[in-house]
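Engineer: turn this into a model:
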Amino acid sequence: MKYWNYLLTTLFVAVFLMVTACSSEKKEIAVQPMEMHNLMQQITDVIVHDIFSPPVAARIYSYSSIAAYEVLSKHDSVYAPLAGQLNDFQGVPAPHQEIQPDIAALQSMYLVGKALVFSEDKMEDWNKSWKEDVLNRGIDETVFQNSLQYADTVAKYILAWANEDNYKETRTMSKHSLSNEPHHWEPTPPAYMEAIEPHWNLIRPFALDSSNQFIPEKPTPFSLDSTSQFYKEVMEVYDAVKDTDKEKEEIAGFWDCNPYVMNVQGHVMFATKKITPGGHWMGITKIACQLDSASLIKSAQAYALTAISINDAFISCWDEKFRSNLIRPETVINRHIDEDWKPILQTPPFPEYTSGHSMISSAAALALTELFGKDFHFVDSTEVKYGLPVRSYDSFILASEEAAISRLYGGIHYMPAINNGIKEGRAIGDFIVGKLDFHRQKQPSDKISQSNIH
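Structural biologist: Below you'll find the predicted structure:
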């Protein structure tokens, strides 16, 4: 009898532990990192569809990524929330009911992303399918609904914070005024679009103290004297396009990332929708997370840190663009050197100095190097869905350097804009990596400072 009692007790305990483990496992595996990557891709697809400008796209990526990270970090013993670290951000409230943080995180990311785009229906289709999939895994209905309700609360807090960053106010501000100064920017063919986001320096940064915290040295003084430094820089662009080769053309096209490309056929003009430069680096972030087998919260951290770095680099870059207001190579060359010369890439609609690609790529590379290390080989397939082949890199820094020089190959930037863009982007990335602490207790770091980047 004692033996049978012992056996029954042992079986009961074993079954109890199995049920408990299964229940715990259900909660643990409810949301996989790939689901976050898929949601970020959906946000990118909608950004491309809605043709958001690169700075605005970076803002969307930042707030939606922060929403997901804040939910997860609030329920994690290692990762620390960003409340009190980002400008004017006091954090999000704790839940009052039992929730599943991973579900709430993705739903928060979705709700914020949906609120910041135009095509809400495309976001809603994704969300409906995702929620049905989660429910089919046997998630407790009450906990599931609690998680959705908490996500709604978090999203409202994030959006209220976003509502105070001056974005709305800049929607009604004046357009960029053109001048008669020979060195000032003018609209470029084929669409001759007005300058985008001339007041972007008024947008509140996430980590920088202000838009002018990092000011690059002034661009080379404008001069049409054939012996001047500026003229030499113009001819460098002219010759780069004239003497290009297949590899350089491929590099230029791979990093084009211009959502404003206009095509002209006779009297018909139509746009080709493309990913933004920030969207390209968010795609690289996804690739890095997958290669690293990053957890859900590390993936959220990677998206948040990369997006914040890109966003603040754009604010800083746009501050300089409309301060120096420098004319594009295409305008100078067509007017004074060769009226038939055309750049390989279509010139984007805003002033030349500094190079936005150089700045945001350098900042993003610093963020990703901080998380995944210096010697991180990856195959960049981000542009495959836009008809371009993959390219391989042995580090994020090398990828960012190629992105920067692609602007010379494409014929749209002088070298000072590229070199000083790299310098400023790395300074911004280094500052943000040093300022933001994602860990409750500081972990050993593979932090990369500008002094040891080669």
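
Engineer: drop to CA atoms for contacts and neighbour counts, all remaining ones
Structural biologist: Noted.

Engineer: so which residues of the protein form strands?
Structural biologist: Here the chain has its strands, by DSSP state E, at 261-265, 268-272, 378-380, 391-393.

Engineer: any idea which of those strands is most buried?
Structural biologist: Ranked by mean neighbour count, these are led by strand 378-380 with a mean of 17 (mean count of other C-alpha atoms under 10 Å).

Engineer: any residues touching stretch 189-209, and which ones?
Structural biologist: Residues outside stretch 189-209 that contact it (C-alpha atoms under 8 Å, 6 or more residues apart in numbering): 53, 55, 85-87, 165-167, 170, 173, 175-176, 187, 210-211, 262-264, 308, 311-312, 315-316, 318-319, 322, 346-347, 349-351, 428, 432, 435-436.

Engineer: could you also give me the structure for this next sequence, so I can compare it with the first?
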Amino acid sequence: MKERFGLLLFLILVVSSCQKKEEPITITSEDYHNSVDKVTEVMIHDIFSPPVASRIYVYPNIAAFEILAQNNTKYKSLAGQVRGLEQIPAPSQTESINFELAALVAHIDMSKRLIFSEERIESYRDSLYTSWADKNEAVFNASKNYGLQVADHIAAWMDLDNYKQTRTMPKFTVNSDDPSRWQPTPPSYMSGIEPHWNKIRPFVIDSAGQFKPTPPPPFSMEEDSDFYKEVKEVYDISQEITAKGDESEEVAIAQFWDCNPYVSVTRGHLMFATKKITPGAHWIGIAKIASLKTNSDFAKTVYAYTQTSIAIADAFISCWDEKYRSNLIRPETLINEHIDDSWEPVLQTPPFPEYTSGHSVVSGAAATALTDIFGDNFAFDDDTEIPYGLPVRSFDSFKEAADEAAISRMYGGIHYRAAVEIGVKQGRDLGSFVVANLDLTND
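Structural biologist: Have a look, this model is predicted:
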């Protein structure tokens, strides 16, 4: 009798040990930060241009936000608020869905569709999938399936934004007969990137030209002209700040906000790239810093990333519309031709026209979006550039950071004053419009 009882107890223990555990799956804001960081890491590896990088951030964030808006009364769907987006599919009422997990799945899946090195995202995804399935397979499968369903919905909407069409449009043609027009710059002399970005469907703004800035000063190399004075100012500032050597605060500012994803380095006959984040990625990093400082929960974290990335994406569309309309020559070209043929800017000149300054426009827009969420006078320590060997810089507000990002382009020798000052205004005006026309919370 005792032997049979012992055998029965043994069998019960074996069966119970084989059953899968049903633990709760907890998804935190840290998990979402990690997913965004992984996307940034892959984008640096793949070397995406600043406008394209903005597109890679915005669609995955929207996918995640839309799922959370389905099940969180604090937030409202973007459907009907951003161009062309229809309501996402409703979740099944018969399945137990973890909406945070589904949002993270959608973010990861959309990100994988937008980068080149898919295996890097897949490896990250698969490790998470295994962990979640081990905890609760039924909830994981239901949540994953819903997240992928929403990702398909967002992807179908994304595919109508004209991006694919711009891949087959003609390359930018340089007009060498007009001395005011942009010319490729050293050391790579690359063609102008993304000349058709103004054809990308905007998110909130009415059109690419809605925030068309005032024109730059009329081109003239006469020494008493406003334009020549701006050229000379770039040269003079460069001479002054580089003479200070390692003590130059202006050079430190220029380097901190460089955000050039592909800096060409020449060693003899060898040319290679130093990879960095883009301007949009820097501000996505600041969104992370603000979310962490305020201990934002998962939903508010996604909200912050989403509103910021929408403002950044529309800012690039607006800025690139002006860049290839005014098609203005860079300081490096004119200074070498007319002032000092051996002069080099502090920063490497990026491969597209000068006016307006992209970092200025994007910084103005992103700072406005973040101020709307976290408030004025939000002090923070910006450690975004630590991975690239640069120290932390501290700011008393997002606006102050945007102003520094803008003036950094003059210190770097890659923009004139008009492009910086009018550019940051263009970004702030656009950012204010985005904030005023997005109704994402029920507060």
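
Engineer: mind putting the strands of structure 1 in a markdown table, distance to Ala403 of structure 1 included?
Structural biologist: Formatted as a markdown table, the strands of structure 1 follow (distance: least, C-alpha to C-alpha, whole Å):
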| stretch | distance to Ala403 of structure 1 |
| --- | --- |
| strand 261-265 | 18 |
| strand 268-272 | 21 |
| strand 378-380 | 12 |
| strand 391-393 | 11 |
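
Engineer: nearest residue to the residue in structure 2 that Gly283 of structure 1 lines up against other than its sequence neighbours?
Structural biologist: When structure 2 is aligned by TM-score structural alignment, Gly283 of structure 1 is paired with Gly285. Here the nearest residue to Gly285 of structure 2 in space, its sequence neighbours aside, is Thr384; by C-alpha to C-alpha, 6 or more residues apart in numbering that works out to 5.9 Å.

Engineer: that neighbour and His282 touch, don't they?
Structural biologist: Yes. Between Thr384 of structure 2 and His282 there is a contact at 6.4 Å, judged by C-alpha atoms under 8 Å.

Engineer: now do the contacts for the most centrally placed residue in structure 2.
Structural biologist: Taking C-alpha atoms, centre = their mean, the centroid of structure 2 lies closest to Gly280, which sits 3.3 Å from it. Gly280 of structure 2 makes contact with 50, 53-54, 309, 312, 362, according to C-alpha under 8 Å, 6+ apart.

Engineer: ok, it to Asp383 of structure 2 distance?
Structural biologist: 15 Å (C-alpha to C-alpha, to the nearest Å).

Engineer: which part of structure 1 lines up with the helix ranked longest in structure 2?
Structural biologist: Scanning structure 2 for the helix with the most residues, using DSSP state H, yields helix 298-326. Counting by TM-score structural alignment, helix 298-326 of structure 2 pairs with residues 296-324 of structure 1.

Engineer: how about stretch 208-221 of structure 2?
Structural biologist: Counting by TM-score structural alignment, stretch 208-221 of structure 2 corresponds to 211-224 in structure 1.

Engineer: now swap in stretch 117-127 of structure 2 and tell me
Structural biologist: Using TM-score structural alignment, stretch 117-127 of structure 2 corresponds to residues 119-129 of structure 1.

Engineer: look up the closest residue to the corresponding residue of structure 2 for Trp185 of structure 1, ignoring the ones flanking it.
Structural biologist: Under the alignment (TM-score structural alignment), Trp185 of structure 1 pairs with Trp182 in structure 2. Leaving aside its chain neighbours, Trp182 of structure 2 sits nearest to Ile329 (3.8 Å; criterion: C-alpha to C-alpha, 6+ apart).

Engineer: any idea how far Lys244 of structure 2 is from the one you found?
Structural biologist: In terms of C-alpha to C-alpha, Ile329 of structure 2 sits 28 Å off from Lys244 of structure 2.

Engineer: do the same with Ser207 of structure 2
Structural biologist: 44 Å.

Engineer: neighbour count for those two, which is higher?
Structural biologist: Ser207 (18 against 12; other C-alpha atoms under 10 Å).

Engineer: can you get me the start-to-end distance on stretch 160-170 of structure 1?
Structural biologist: 17 Å.

Engineer: in structure 2, what residues pair with that stretch?
Structural biologist: Aligned using TM-score structural alignment, stretch 160-170 of structure 1 spans residues 156-166 in structure 2.

Engineer: what's in contact with the matching stretch?
Structural biologist: 59, 84-85, 196-197, 199-202.

Engineer: and for stretch 343-354 of structure 1?
Structural biologist: With C-alpha under 8 Å, 6+ apart, stretch 343-354 of structure 1 has contacts from 185-189, 192-196, 219, 241, 249, 252-253, 256, 258, 260-261, 317, 320-322, 324-328, 330, 409-413, 416-418, 420-421.

Engineer: show only the entries of those found in helices.
Structural biologist: 241, 249, 252-253, 317, 320-322, 324, 330, 409, 416-418, 420-421.

Engineer: quick check: of those residues, which lies closest to Tyr157 of structure 1?
Structural biologist: Cys317 (28.3 Å; C-alpha to C-alpha).
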